[in-house]
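K.L.:
everything below, folded, please.
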Amino acid sequence: MAQDARDIAEPGFPGARAAYDLAACLRFYSRLPVPRLPGEGDPHGVPDFRTAPRMLPLAGLVLALPSGLVLLGAWALGLGPFLAATLAVAAGVLVTGALHEDGLADVADGFGGGATRECRLEIMRDSRIGAYGGVALMLSLALRIGALATLLDRIEAVAAVALVLAAALSRTAALYPLVALDPARPGGAGAAVGRPSRRTFGIAVVLGLGLAGLSLPFGLPVAALALMVGGCALAAWGVAGLARRSIGGQTGDVVGACQQLAEIAALLGLLVATPA
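P.N.:
Here you go, the predicted model:
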């Protein structure tokens, strides 16, 4: 049997393995045109989720940089906190192709409208958005825009740092259902790409916490960072528990929903720690 190109490709430069995983995450989680790196295997192949997500916190940071720059630019142009926050969230949706938002809508429709495990999974497979999904999307956008606008009022330009950090931490938290739960559809696409090992998840957590520590010089207090991390962890634990009870495992939609809720929890946690 022929080996996968990812297994036989030789590193082309120091730190190549980490760079390959980062590039794979950027391609999978966004619509950014990431070029093939020297010595890399097939850039169009599905990433190996057993190892690639170790770089997901850094990928989340990169994916959120356009949103952070839009937030700063709109704020500097005097558009006001609400418009600046709205444009920043819109930029993030464009970068990711609404990947996580789609997962949130499917989970809301399935968990809210299905009476049995099989019915919930069938609803989640349907590409159409129902009432539960529509409401979940509106609430997610409203909460993120509202939180960012309030942060701009309270901490001004530092809100861009918070936005980028929340993106990195929430994507790290979204790995937890993959690690903690078996696939709800053993023959589905989620099962085919593999699950992050506990070592991979541990590396991602350490990297995410490291990024949080690096944000200290930008003005985010330790208490705020602790609440952001705690909010993400609580959201991940809650989504995993709900998925276990509702469908007996995880899917890609569950991961997307977890990211959205973890990001909201991180931003709200920061607001609690930075009163007006």
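K.L.:
contacts and neighbour counts: CA atoms only from here.
P.N.:
Will do.
K.L.:
so where do the helices sit in this structure?
P.N.:
Under the criterion DSSP state H, the chain contains helices at 5-8, 16-29, 56-76, 81-96, 99-113, 117-125, 131-155, 158-173, 176-180, 189-192, 198-214, 222-247, 252-273.
K.L.:
with distance to Pro35 added, can I get those in CSV?
P.N.:
Converted to CSV, the helices of the chain look like this (distance: least, C-alpha to C-alpha, whole Å):
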stretch, distance to Pro35
helix 5-8, 16
helix 16-29, 8
helix 56-76, 15
helix 81-96, 16
helix 99-113, 21
helix 117-125, 31
helix 131-155, 31
helix 158-173, 22
helix 176-180, 27
helix 189-192, 25
helix 198-214, 23
helix 222-247, 31
helix 252-273, 25
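K.L.:
just name the most buried of the ones you listed.
P.N.:
Ranked by mean neighbour count, the helices of the chain are led by helix 158-173 with a mean of 27 (mean count of other C-alpha atoms under 10 Å).
K.L.:
for it, packing partners?
P.N.:
With contacts defined as 3 or more C-alpha pairs under 8 Å, 6 or more residues apart in numbering; DSSP states H and E, helix 158-173 has these neighbours: helix 56-76, helix 131-155, helix 198-214, helix 222-247, helix 252-273.
K.L.:
rerun that using 10 Å as the cut-off
P.N.:
If you count contacts as 3 or more C-alpha pairs under 10 Å, 6 or more residues apart in numbering; DSSP states H and E, helix 158-173 packs onto helix 56-76, helix 81-96, helix 131-155, helix 198-214, helix 222-247, helix 252-273.
K.L.:
next, the angle from the first one to helix 81-96.
P.N.:
Meaning helix 56-76. 140 degrees (axes from the mean of the first three to the mean of the last three C-alpha atoms, to 10 degrees).
K.L.:
same deal with the third one?
P.N.:
Interaxial angle, helix 131-155 versus helix 81-96 (the same axes, to 10 degrees): 120 degrees.
K.L.:
which other helices and strands contact helix 131-155?
P.N.:
Where contact means 3+ C-alpha pairs under 10 Å, 6+ apart, helix 131-155 is packed against helix 56-76, helix 81-96, helix 99-113, helix 158-173, helix 252-273.
K.L.:
ok, back up a step: take the helices and strands packed on helix 158-173 and lay them out in a markdown table including distance to Arg125.
P.N.:
Compiled in a markdown table, the helices and strands packed on helix 158-173 are given as follows (distance: least, C-alpha to C-alpha, whole Å):
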| stretch | distance to Arg125 |
| --- | --- |
| helix 56-76 | 25 |
| helix 81-96 | 20 |
| helix 131-155 | 13 |
| helix 198-214 | 27 |
| helix 222-247 | 13 |
| helix 252-273 | 9 |
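K.L.:
please give the structure of this sequence too, so both can be compared:
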Amino acid sequence: MNKQKLLLAVSFLTRIPVKVPAPIDATSLNEASRYFALVGGGIGAGLGLLYYFLQLFLPNEISIVLLLAAGLLLTGAFHEDGFADVWDGFGGGWSVSQKLTIMKDSRLGTYGTAALVLLLLAKYQQLMLLSGQASWLAMALVCAHTLSRAMATSIIGLLRYAQEDAQSKVKPVAQCLSAGSRQVLYASAGSILLLMWLLGAFTLLQSVALVGVLWLTRLLCIMWFKHQLGGYTGDCLGAAQQIAELVIYSFCIQVWL
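P.N.:
Just a heads-up that it's a prediction; the model follows:
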């Protein structure tokens, strides 16, 4: 494990104040992307631990709201911002150029606002359903934050990076995923599924089914991005992560409840 690249992944995906000991460039960010799923697992574990303590002292509804707020603060709403930008751009633009221009605008439009509200409401309802036992919710958080980032990151390199967005350099994003990076990424995802199986959360068949559901989700996201932009941007990866997170929570609800 490369400590420098891991710290860069933490710095890129969260607001945790870590010091990256070397200059950040496109190559190092591409290499750091292999640890995005691992960082996601850490985020999920931290949120699961926070919920365990919150629900000891507060009503469950308040605990879930604070849990969502903590997740937004921890990540700087990084992926949620991409999700909202995608809906603004795809909903408000006609040409690829218009869509990319809207997505780069820091202001939030009607499509993005509506999508973000619905996203948070959906997460709240899903987590409420999973909060019957604290252990269920904790496992769902770790699973969702890890696998959703693995799915979103795996899209890198399967589509071309949108040319106009690449030239603007508005947001840094990994644009290449080496074979070694994919192996580390999938190993992180596989380790979480193995852990879920050992804990009795999923059977082997359910684990395979979840992989299949995420593969289909990735395929649909790729088709969507290709249709809208002919490629992808960093915002698209954020949107894919958020969609995958919702899918995983829904899968856990179907399996456990």
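K.L.:
can you pull the TM-score for these?
P.N.:
The TM-score (TM-score structural alignment, normalised by the length of structure 2) is 0.90; 253 aligned residues with a C-alpha RMSD of 2.1 Å.
K.L.:
grab the nearest non-local neighbour of Ala244 of structure 2.
P.N.:
In this structure, Ala244 of structure 2 finds its nearest non-sequential neighbour in Ser148, 4.9 Å apart by C-alpha to C-alpha, 6 or more residues apart in numbering.
K.L.:
what residues are up against the alignment partner in structure 1 of that neighbour?
P.N.:
Under the alignment (TM-score structural alignment), Ser148 of structure 2 maps onto Ser170 of structure 1. Shown in contact with Ser170 of structure 1 (C-alpha atoms under 10 Å, 6 or more residues apart in numbering): 56-57, 60, 208, 228-229, 231-233, 235-236, 258-266.
K.L.:
8 Å instead, please
P.N.:
232, 258-263, 266 (C-alpha atoms under 8 Å, 6 or more residues apart in numbering).
K.L.:
of those residues, closest to Ala88 of structure 1?
P.N.:
Nearest to Ala88 of structure 1 among the contacts of Ser170 of structure 1, counting by C-alpha to C-alpha, is Glu263 at 14.1 Å.
K.L.:
hmm, Cys232 and the closest one touching each other?
P.N.:
Yes. Using C-alpha atoms under 8 Å, Glu263 of structure 1 makes contact with Cys232 at a distance of 6.8 Å.
K.L.:
common neighbours of those two, please.
P.N.:
Contacts common to Glu263 of structure 1 and Cys232, judged by C-alpha under 8 Å, 6+ apart, are 169-170.
K.L.:
about what we covered before: separation between the residue nearest to Ala244 of structure 2 and Ile64 of structure 2?
P.N.:
Computed as C-alpha to C-alpha, to the nearest Å, the Ser148 of structure 2 to Ile64 of structure 2 distance reads 20 Å.
K.L.:
Ala244 of structure 2 now?
P.N.:
20 Å.
K.L.:
Arg34 of structure 2 too?
P.N.:
30 Å.
K.L.:
same check on Glu245 of structure 2?
P.N.:
Taking C-alpha to C-alpha as the measure, Glu245 of structure 2 falls 16 Å from Ile64 of structure 2.
K.L.:
and for Tyr161 of structure 2?
P.N.:
Counting by C-alpha to C-alpha - Tyr161 of structure 2 and Ile64 of structure 2 are separated by 36 Å.
K.L.:
find the centremost residue of structure 1, please.
P.N.:
Arg171 (3.1 Å; C-alpha atoms, centre = their mean).
K.L.:
in this structure it contacts Leu61, no?
P.N.:
No. Counting by C-alpha under 8 Å, Leu61 is not a contact partner of Arg171 of structure 1; they are 9.4 Å apart.
K.L.:
before we move on, back to that, ok, which of the helices of structure 1 comes nearest Pro47 of structure 1?
P.N.:
Comparing the helices of structure 1 by C-alpha to C-alpha, helix 16-29 comes nearest, at 5.7 Å.
K.L.:
other SSEs contacting the closest one?
P.N.:
Going by 3+ C-alpha pairs under 8 Å, 6+ apart, helix 16-29 of structure 1 lies up against helix 56-76.
K.L.:
name the helices or strands packed onto the helix it packs on?
P.N.:
helix 16-29, helix 81-96, helix 158-173, helix 198-214.
K.L.:
residues in structure 2 aligned with that helix?
P.N.:
So helix 56-76 of structure 1 sits over residues 36-56 in structure 2, by TM-score structural alignment.
K.L.:
ok, the equivalent of Val86 of structure 2 over in structure 1 to Cys119 of structure 1 distance?
P.N.:
Counting by TM-score structural alignment, Val86 of structure 2 corresponds to Val107 in structure 1. Distance from Val107 of structure 1 to Cys119 of structure 1, counting by C-alpha to C-alpha: 12 Å.
K.L.:
also Phe28 of structure 1?
P.N.:
Note on Phe28 of structure 1: its distance to Cys119 of structure 1, by C-alpha to C-alpha, is 28 Å.
K.L.:
over to Val179 of structure 1?
P.N.:
Val179 of structure 1 is 24 Å from Cys119 of structure 1, by C-alpha to C-alpha.
K.L.:
and for Leu56 of structure 1?
P.N.:
Distance from Leu56 of structure 1 to Cys119 of structure 1, by C-alpha to C-alpha: 32 Å.
K.L.:
start to end distance for stretch 172-190 of structure 1?
P.N.:
Stretch 172-190 of structure 1 has an end-to-end distance of 17 Å (criterion: C-alpha to C-alpha).
K.L.:
how about Arg171 of structure 1: what's its closest non-neighbour residue?
P.N.:
Gln259 (5.5 Å).
K.L.:
you'd agree that neighbour is up against Tyr176?
P.N.:
No. Contact criterion C-alpha under 8 Å: Gln259 of structure 1 and Tyr176 do not qualify, at 10.1 Å.
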